[in-house]
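Enquirer: Next come a sequence and a model predicted from it.
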Amino acid sequence: MLRLSRTWRGPRGPFGSPAPSFSGAPVAPSSGGRGNAEPRPLPLSYTLLDGEATLPAVVFLHGLFGSKTNFSSVAKAVAQQTGRRVLTVDARNHGDSPHSPDASYEAMSQDLQDLLPQLGLVPSVLVGHSMGGKTAMLMALQRPDLVERLMAVDISPVATTSVSHFAAYMTAMKAIVIPQKLPRSQARKLADEQLRPVVQDMAVRQFLLTNLVEVDGHFSWRVNLDALAQHLDQIMTFPPQQQAYPGPALFLLGGNSEFVQPSHHPEIRRLFPQAQMQTVPNAGHWVHADRPQDFMAAIRSFLA
């Protein structure tokens, strides 16, 4: 299987110069997404698995604090089982993609509207979890011509503030202190201990700690905590939309999750009139991690 990767590299290495604060970040230029009609797209980091060019590609979009590696095993399975091209992408301010003060859904949608045609992957199947699901929904509503079908994983086009602990996670991550020149294993253990009082779920801590990186002996978060914290209220809501997306859509929900409520269904139906709802039993918000086989079965069925 042919695998193509592109990782954004700043002028001074993969994460920019070592930052003075723990949550320091590489920054790419941005219009801010406010003064201009459209935000300026950023060159996202991605991995593309080769497949049959006549079939719509499958594009995986991760959630807040995630990265393209969240879907690595699923992406390989989809490529092998369906013969399709499969793209995993780091959103701006996440993974190996550049950082920007603009963390809006309009900006994240614009990044994809720029990238997918460049790669010859339109129209494509968008599979987005949480924040990535909202990015996928907005892109489908803005540019339905670029989206063959849409799968939103445990998220809806409605505000989800009441059920998230993301603000507390960010505060805990920003407060971490790690001495320089520690071995990575010790640094990770120390960070885990400092997160534990706030992030009691070990699986969630392990997920957050995938963002801990070391550059020249200095440990920092590769997610842009400052921009994400500033935009968190925006990330938890959804930009108001009028036009519906006419294509097929699947809303895959975690049976143990409270992110999508019955009260959200009317807005889902209004914006996505072809939407199907499917619940995965015994899955929380991270459906693909909790029930990977059920997640794969849902994707295969939706593609068929």
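Expert: Right, received. Where do you want to start?
Enquirer: From now on I want contacts and neighbour counts done on CA atoms only, so please keep to that.
Expert: OK.
Enquirer: Leaving out sequence neighbours, find the closest residue to M139.
Expert: S109 (5.3 Å; C-alpha to C-alpha, 6 or more residues apart in numbering).
Enquirer: Which parts of this structure are strands?
Expert: Secondary structure of the chain (DSSP state E): strands at 3-6, 46-49, 58-61, 86-89, 124-129, 147-153, 212-215, 218-221, 249-254, 275-280.
Enquirer: Distance to A140 and mean neighbour count added to the ones you listed, as CSV?
Expert: Rendered in CSV, the data for those read as follows (distance: least, C-alpha to C-alpha, whole Å; neighbours: other C-alpha atoms under 10 Å):
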stretch, distance to A140, mean neighbour count
strand 3-6, 24, 13
strand 46-49, 20, 21
strand 58-61, 13, 26
strand 86-89, 17, 28
strand 124-129, 9, 25
strand 147-153, 6, 25
strand 212-215, 32, 17
strand 218-221, 31, 23
strand 249-254, 10, 24
strand 275-280, 13, 17
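Enquirer: Out of the ones you listed, which gets nearest to A167?
Expert: Closest approach to A167 among the strands of the chain is made by strand 218-221 (15.6 Å; C-alpha to C-alpha).
Enquirer: so what secondary structure elements neighbour the closest one?
Expert: Secondary-structure packing of strand 218-221 (3 or more C-alpha pairs under 8 Å, 6 or more residues apart in numbering; DSSP states H and E): strand 212-215.
Enquirer: Going by contacts, tell me the helices and strands next to the strand it packs on.
Expert: Packed next to strand 212-215, using 3+ C-alpha pairs under 8 Å, 6+ apart, are strand 218-221.
Enquirer: Scan this protein for its longest helix.
Expert: Counting residues, the longest helix found in the chain (DSSP state H) is helix 105-118.
Enquirer: Touching that helix from outside, list them.
Expert: Applying C-alpha atoms under 8 Å, 6 or more residues apart in numbering, the contact partners of helix 105-118 are 33, 38-44, 91-92, 122, 134-136, 138-139, 146, 235, 238-239.
Enquirer: so how far is that helix from its chain's centroid?
Expert: Taking C-alpha atoms, centre = their mean, to the nearest Å, one finds helix 105-118 lying 13 Å from the centre of the chain it belongs to.
Enquirer: here comes the other one, which I'd like you to weigh against the first:
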Amino acid sequence: MMLLHSKILGNSNKHILILHGFLGSGDNWISIARKLTENNFSVHLIDQRNHGRSFHSDEFNYELMCNDLLNYISYYKIKNMILIGHSMGGKTAMKFSLKYPKLILKLIVVDTSPKYYPIHHQYIIDALKKIDFNFLNSRKKIKSELEKCIKQEGLISFIMKNIYWKEEGVLDFRFNLKSLSDNIDKIGEELKSDKKFYKEVFFFKGEKSHYILDSDNELIFNYYPNSSIISISNAGHWLHADRPDEFVSKLLALI
């Protein structure tokens, strides 16, 4: 069994598991996790397959990521967890909740919904494919190359966190670029199930983000009848990074 890599903070028997978004890692949530541990939670910052320090695989879809999560929970003998998922991680969390509802106490979905999302990461993948680590042997050179194709400074900084020294003098991406590129059509797949999850669910959306629209409410409540939608003011898709204090404050009030 391949076990997902994680960073575990705190030693409480109240567990929060956090699943990051596309091209991210558990480390993206480290500041949020520290705040949560101050409130008597153990927080598991999980790297999903083909991301961070977790294993690489040619296969990549939400069914497999649910299996990965189930293996992780079984390994650590976690019960009654609070599951948080952002974007791609939210898709994994939603699918998992419908498959294994008894394992979850509460579900937190951050800026995504069960609906289908068209491919919108392709320009990022194309930019990453242009990075040749045989010639680009410094972080400064890689950043300059990325700036030719990607104009959002925040996104470039986000990508740069995924670059590490694979060996002396050789940089590389932590994520499995080939597999993510080959399976990019899986990222935005619609959640399809004949089941419902009746426990509490909280959908957080960024006020400036367009990932969760009013028109998505019917689909959300179809799968999650006991759900609430909470908006984070002046925040985009990465609302936990844009407005961390407001996000944590509202989250703690709910869990």
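Expert: Great, that's in hand. Only a predicted model underlies this, so the values are computations on that prediction, with no experimental measurement involved.
Enquirer: So after superposing, what's the score?
Expert: Here the TM-score for the pair of chains, by TM-score structural alignment, normalised by the length of the second structure, is 0.95; 254 aligned residues with a C-alpha RMSD of 1.5 Å.
Enquirer: Mind checking which of the contacts of helix 105-118 of the first structure are buried?
Expert: Neighbour-count burial (16 or more other C-alpha atoms under 10 Å) applied to the contacts of helix 105-118 of the first structure gives 33, 39-44, 91-92, 122, 134-136, 138-139, 146, 235, 238.
Enquirer: The second structure: which residue goes with A298 of the first structure?
Expert: Under the alignment (TM-score structural alignment), A298 of the first structure pairs with K250 in the second structure.
Enquirer: Check N70 of the first structure too.
Expert: N70 of the first structure maps onto N28 in the second structure, by TM-score structural alignment.
Enquirer: list the contacts for that match?
Expert: Going by C-alpha under 8 Å, 6+ apart, N28 of the second structure touches H20.
Enquirer: how close does it get to N67 of the second structure?
Expert: 23 Å (C-alpha to C-alpha, to the nearest Å).
Enquirer: Compute the number of surrounding residues for the counterpart of I212 of the second structure in the first structure.
Expert: Superposed on the first structure with TM-score structural alignment, I212 of the second structure falls opposite V260. Using other C-alpha atoms under 10 Å, V260 of the first structure has 23 other residues around it.
Enquirer: Quick check: the gap between V260 of the first structure and T82 of the first structure.
Expert: Taking C-alpha to C-alpha as the measure, V260 of the first structure falls 29 Å from T82 of the first structure.
Enquirer: Same question for W286 of the first structure.
Expert: For W286 of the first structure, the distance to T82 of the first structure equals 23 Å [C-alpha to C-alpha].
Enquirer: same check, this time on L138 of the first structure
Expert: According to C-alpha to C-alpha, L138 of the first structure and T82 of the first structure sit 26 Å apart.
Enquirer: what residue of the first structure matches up with I156 of the second structure?
Expert: By TM-score structural alignment, I156 of the second structure lines up with R205.
Enquirer: show me the contacts for the residue in the second structure that V125 of the first structure lines up against.
Expert: In the second structure, V125 of the first structure lines up with I82, judged by TM-score structural alignment. The neighbours of I82 of the second structure, taking C-alpha under 8 Å, 6+ apart as the test, are H15, I16, L17, I104, L105, K106, L107, I108.
Enquirer: mind redoing it with 6 Å?
Expert: I16, L105, K106, L107 (C-alpha atoms under 6 Å, 6 or more residues apart in numbering).
Enquirer: so can I have JSON lines of those showing distance to E59 of the second structure?
Expert: Converted to JSON lines, these look like this (distance: C-alpha to C-alpha, whole Å):
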{"residue": "I16", "distance to E59 of the second structure": "27"}
{"residue": "L105", "distance to E59 of the second structure": "29"}
{"residue": "K106", "distance to E59 of the second structure": "29"}
{"residue": "L107", "distance to E59 of the second structure": "26"}
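Enquirer: Distance check, the closest residue to M296 of the first structure other than its chain neighbours against E214 of the first structure.
Expert: Nearest residue to M296 of the first structure in three dimensions, chain neighbours excluded: V74, at 7.1 Å (C-alpha to C-alpha, 6+ apart). As judged by C-alpha to C-alpha, V74 of the first structure and E214 of the first structure stand 27 Å apart.
Enquirer: Please name the nearest non-neighbouring residue to G26 of the second structure.
Expert: Leaving aside its sequence neighbours, G26 of the second structure sits nearest to L45 (C-alpha to C-alpha, 6+ apart; 4.4 Å).
Enquirer: Who are the contact partners of that neighbour?
Expert: L45 of the second structure makes contacts with S6, K7, I18, G26, as judged by C-alpha under 6 Å, 6+ apart.
Enquirer: For those residues, which ones persist in the first structure?
Expert: Mapping the contacts of L45 of the second structure onto the first structure (both residues aligned by TM-score structural alignment, their matches' C-alpha atoms under 6 Å) leaves S6, K7, I18, G26 still in contact.
Enquirer: Tell me which residue of the first structure lines up with the second one.
Expert: Structural alignment (TM-score structural alignment) places K7 of the second structure against T47 in the first structure.
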